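Chemist: attaching a predicted model along with its sequence, questions to come.
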Amino acid sequence: MTYLKSFQFPNESMEWGFFMGIRRTCHDSFYPFQVLSQRGLEKIEFEPVTILYGGNGSGKSTALNIIADKVGAVREAAYNKSNFYPDYIKLCEMERISEPPENSRIITSDDVFDYMLNIRNLNEGIHQKREDLFKEYLESKYADFQFHSLEDYEKLRKVNLSRSRSQSVFVRRQLMDNVREYSNGESAFLYFTEKIEKDGLYILDEPENSLSPERQMELMAFLEDSARFFQCQFILSTHSPFLLSMRGAKIYDLDEKPVKVKRWTELKNVMAYYEFFEAHRNEFRKERNI
């Protein structure tokens, strides 16, 4: 499914026209001006899966944030904006095939890391509460307590519960179970499968972070199926050869100037993997007795 057909960024001429019309000269940075225009990225034409590829500082995250803001995608983690950011967004144009669904969102590495930290913090809080309840159980069970008024009802309830139940039952009755804590890779993969629903536009910034090669292949299959069968559109940045190999993905190489559309097998990062494994082909064959 394709909700967003194309996105137009301001070119150097448009940016120069903007600067000529302002009098603000006390700024050291005009970000995000002069970032994408310097790469020659003026227009992206989207497919159900569109990938921005490039090295650090190539502008991938900048482009994704700009698209997300213009579309109005839901975002959780905050990110840095300059004073000129709203001005830049106004100069951008987009062409839609249909209105992006309300559940459309941008997911960044910060979102995933915050999710993993929240699980850990929640479990730490539950653990501390459990220790407090162990102490409360002993105090209630052996308390010299007499019921005088309705104000004492809660205390009476705890005394009766502690004297009629074991310590473990007493604690379980008043405490939620620990949220299961997965490995970082498991948690990251779970986050994507929970947040990505059918009929949505999703902007993903390097989703392979924290994922093992096996998990990256699972995410690749999940994204392919979501685009093919569940009417999702994906715009993402990645270095992962697994994600870059997704069927039907349109890849913009931001390491080229001007930016070019390429096949995944033409990309410098993928070629580095290929040449490395080719150089060690005999070692792999020996290990597998081929």
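Modeler: Thanks, I have the structure now.
Chemist: from here on, contacts and neighbour counts on C-alpha atoms
Modeler: Fine.
Chemist: could you pull out the strands for the stretch 101-250 of the chain?
Modeler: With DSSP state E, counting those that start in this stretch applied, the stretch 101-250 of the chain shows strands at 105-107, 201-205, 233-237, 250-253, listed in chain order.
Chemist: so which of these is nearest Val169?
Modeler: Of all the strands of the stretch 101-250 of the chain, it is strand 105-107 that lies closest to Val169, at 40.4 Å by Cα to Cα.
Chemist: just how off-centre is that closest one within its chain?
Modeler: 6 Å (Cα atoms, centre = their mean, to the nearest Å).
Chemist: what packs against it?
Modeler: If contacts are counted by 3 or more Cα pairs under 8 Å, 6 or more residues apart in numbering; DSSP states H and E, strand 105-107 sits against helix 60-71, strand 201-205.
Chemist: how about these, which one is nearest Ile251?
Modeler: Closest approach to Ile251 among those is made by helix 60-71 (11.9 Å; Cα to Cα).
Chemist: for the closest one, which outside residues touch it?
Modeler: Helix 60-71 is touched from outside by 7, 32, 36, 52-54, 74, 89, 92, 100, 105-106, 203-205, 235-237, 254, with contacts defined as Cα atoms under 8 Å, 6 or more residues apart in numbering.
Chemist: what's the angle between it and strand 201-205?
Modeler: Per axes from the mean of the first three to the mean of the last three Cα atoms, to 10 degrees, the angle that helix 60-71 makes with strand 201-205 is 150 degrees.
Chemist: what comes up buried for helix 60-71?
Modeler: Using 16 or more other Cα atoms under 10 Å as the test for burial, helix 60-71 gives Lys60, Ser61, Thr62, Ala63, Leu64, Asn65, Ile66, Ile67, Ala68, Lys70, Val71.
Chemist: if we can go back for a sec, let's have the helices and strands packed on strand 105-107 in CSV, adding distance to Ser226.
Modeler: CSV is the format used below for those (distance: least, Cα to Cα, whole Å):
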stretch, distance to Ser226
helix 60-71, 19
strand 201-205, 11
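Chemist: Ser82 is nearest to which of the ones you listed?
Modeler: helix 60-71 (11.9 Å).
Chemist: one step back: what's the closest of the buried residues of helix 60-71 to Ile196?
Modeler: Closest to Ile196, out of all of the buried residues of helix 60-71 and judged by Cα to Cα, is Ala68, at 15.4 Å.
Chemist: the helices and strands packed on strand 105-107: which one's closest to Met116?
Modeler: Short answer: strand 201-205, nearest of the helices and strands packed on strand 105-107 by Cα to Cα, at 16.9 Å.
Chemist: got the angle for that closest one vs strand 233-237?
Modeler: Angle of strand 201-205 versus strand 233-237, following the same axes, to 10 degrees, is 10 degrees.
Chemist: check it against this one:
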Amino acid sequence: MEAKPFLKEIILNSEKIADRSVYPFSIPALMNFESLKFHPDVTFIVGENGSGKSTLIEAIALNQGFGFDGGTKGVQYDPREKVSELHFHLKAIKSFSKPNNYYFLRAETFYKVASYLAEIDPDREFGDYLHEFSHGEAFMKTLDRLGSKGLYLFDEPEAALSPSRQLAALAKIHELAQNKNCQFIIATHSPILLSYPGATIFRLDESGITEIQYEETEHYLVTREFLNNYKSILGSLLG
């Protein structure tokens, strides 16, 4: 029997929320949020800066037992004063089978986690050796070391990746999802990553959270328009 998705759905338990006009519930996309159902392979969360996508994936990660800065579930060193309370109100619906591997990647704290792992155990697999590489190379090294039957959450993994490396990352995600029984939930701005065939895409905006198709994403539409008409667009922008 197919085990995926390991994480089927998250539901907001709103009974104990005292005031939905207070952050993070005041974020327009989250004001009427009730639940999200995840794809067995790849689910994307997209939205403009400030739309709440990183807040949402952070809450999902914390609900699943990850630390604020990411890494494996064993990385639990960061105080949580700066964490929103959204994760306290999430209920996770899981499958009968648990993942064997877990990893939460936050682009902005990636090296911080590597430094922490190196400090507590220099021989750890995701440790200090990552500092020998560029940010993008280190991410690809980490991606190569993700194990089978894994639940993996990424927050803007494309931050340090060139377009060609994004394509390589997409191929690796496909290999892990299709051949190694892994599930991914990814917050991203990348039109390259978003092109993954059959993925579920949730858009966060002022109207709430909506499931959309790849060709409906702003990332696809703006990129296509720019590449097809970049001279005239640059002329309008730059005068």
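Modeler: That came through, no problem. The structure presented is a predicted model; accordingly, all values stated were derived computationally and were not measured.
Chemist: quick one: closest of the helices and strands packed on strand 105-107 of the first structure to Ala249 of the first structure.
Modeler: Of all these, strand 201-205 sits nearest to Ala249 of the first structure, with 13.9 Å by Cα to Cα.
Chemist: which part of the second structure matches that closest one?
Modeler: Strand 201-205 of the first structure corresponds to residues 151-155 in the second structure, going by TM-score structural alignment.
Chemist: now that stretch on the first structure. Mean distance?
Modeler: Stretch 151-155 of the second structure, aligned to the first structure and superposed, deviates on average by 0.6 Å (mean Cα distance after the TM-score superposition for the first structure).
Chemist: just say helix, strand or coil for Ser98 of the first structure.
Modeler: Under DSSP: H, G, I helix; E, B strand; the rest coil, the three-state class of Ser98 of the first structure is coil.
Chemist: closest to Asn118 of the first structure out of the helices and strands packed on strand 105-107 of the first structure?
Modeler: strand 201-205 (20.2 Å).
Chemist: list the contacts for the counterpart of Pro5 of the second structure in the first structure?
Modeler: Counting by TM-score structural alignment, Pro5 of the second structure corresponds to Thr2 in the first structure. Shown in contact with Thr2 of the first structure (Cα under 8 Å, 6+ apart): Phe46, Glu47, Pro48, Ile97, Gln231, Cys232, Gln233.
Chemist: of those, keep whichever come out buried.
Modeler: Phe46, Glu47, Pro48, Gln231, Cys232, Gln233.
Chemist: okay, buried residues for stretch 113-131 of the first structure please.
Modeler: Phe113, Met116, Ile119, Arg120, Asn123, Ile126, Arg130.
Chemist: which of the residues you listed sits closest to Val259 of the first structure?
Modeler: The closest of those to Val259 of the first structure turns out to be Phe113 (Cα to Cα; 30.6 Å).
Chemist: nearest to Ala272 of the first structure, out of the helices and strands packed on strand 105-107 of the first structure?
Modeler: Short answer: helix 60-71, nearest of these by Cα to Cα, at 20.2 Å.
Chemist: re earlier: any chance of CSV for the buried residues of helix 60-71 of the first structure, columns distance to Trp264 of the first structure?
Modeler: What follows is the buried residues of helix 60-71 of the first structure, written out as CSV (distance: Cα to Cα, whole Å):
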residue, distance to Trp264 of the first structure
Lys60, 16
Ser61, 19
Thr62, 22
Ala63, 20
Leu64, 20
Asn65, 23
Ile66, 24
Ile67, 23
Ala68, 24
Lys70, 28
Val71, 27
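Chemist: which members of these are the farthest-apart pair?
Modeler: Lys60 and Val71 (16.6 Å).
Chemist: distance of the closest residue to Ile11 of the second structure other than its chain neighbours from Ile57 of the second structure?
Modeler: The shortest distance from Ile11 of the second structure to any non-neighbouring residue, by Cα to Cα, 6 or more residues apart in numbering, is to Ser35 (4.3 Å). Noted for Ser35 of the second structure: a distance of 13 Å to Ile57 of the second structure, by Cα to Cα, to the nearest Å.
Chemist: and Asn49 of the second structure, by the same measure?
Modeler: 14 Å.
Chemist: do Pro197 of the second structure as well
Modeler: Distance, Pro197 of the second structure to Ile57 of the second structure, by Cα to Cα: 21 Å.
Chemist: then Thr109 of the second structure?
Modeler: 14 Å.
Chemist: how many neighbours does Val79 of the first structure have?
Modeler: Quick fix: residue 79 of the first structure is Tyr, not Val. 9 (other Cα atoms under 10 Å).
Chemist: what about the helices in the second structure?
Modeler: 53-63, 110-120, 135-144, 163-179, 218-238 (DSSP state H).
Chemist: contact partners for Tyr196 of the second structure?
Modeler: Contact analysis of Tyr196 of the second structure by Cα under 8 Å, 6+ apart lists Val42, Leu170.
Chemist: so what corresponds to it in the first structure?
Modeler: Under the alignment (TM-score structural alignment), Tyr196 of the second structure maps onto Met246 of the first structure.
Chemist: Ala168 of the second structure now?
Modeler: Taking TM-score structural alignment, the alignment pairs Ala168 of the second structure with Glu218 from the first structure.
Chemist: equivalent analysis for Lys112 of the second structure, please.
Modeler: Aligned by TM-score structural alignment, Lys112 of the second structure pairs with Asp114 of the first structure.
Chemist: how much space separates its match from Ser187 of the first structure?
Modeler: 11 Å.
Chemist: next one: the match of strand 201-205 of the first structure to chain centre, how far?
Modeler: 5 Å.
Chemist: now what about it, what contacts it?
Modeler: With Cα under 8 Å, 6+ apart, stretch 151-155 of the second structure has contacts from 6-7, 54, 57, 61, 99, 101-107, 182-188.
Chemist: the residue lying closest to Asn160 of the first structure once chain neighbours are set aside - how many residues pack around it?
Modeler: Closest residue to Asn160 of the first structure in three dimensions, ignoring its sequence neighbours and counting by Cα to Cα, 6+ apart: Lys141, at 7.8 Å. Counted with other Cα under 10 Å, the neighbours of Lys141 of the first structure add up to 18.
Chemist: got it, and Ile44 of the first structure?
Modeler: Ile44 of the first structure: 19 neighbours (other Cα under 10 Å).
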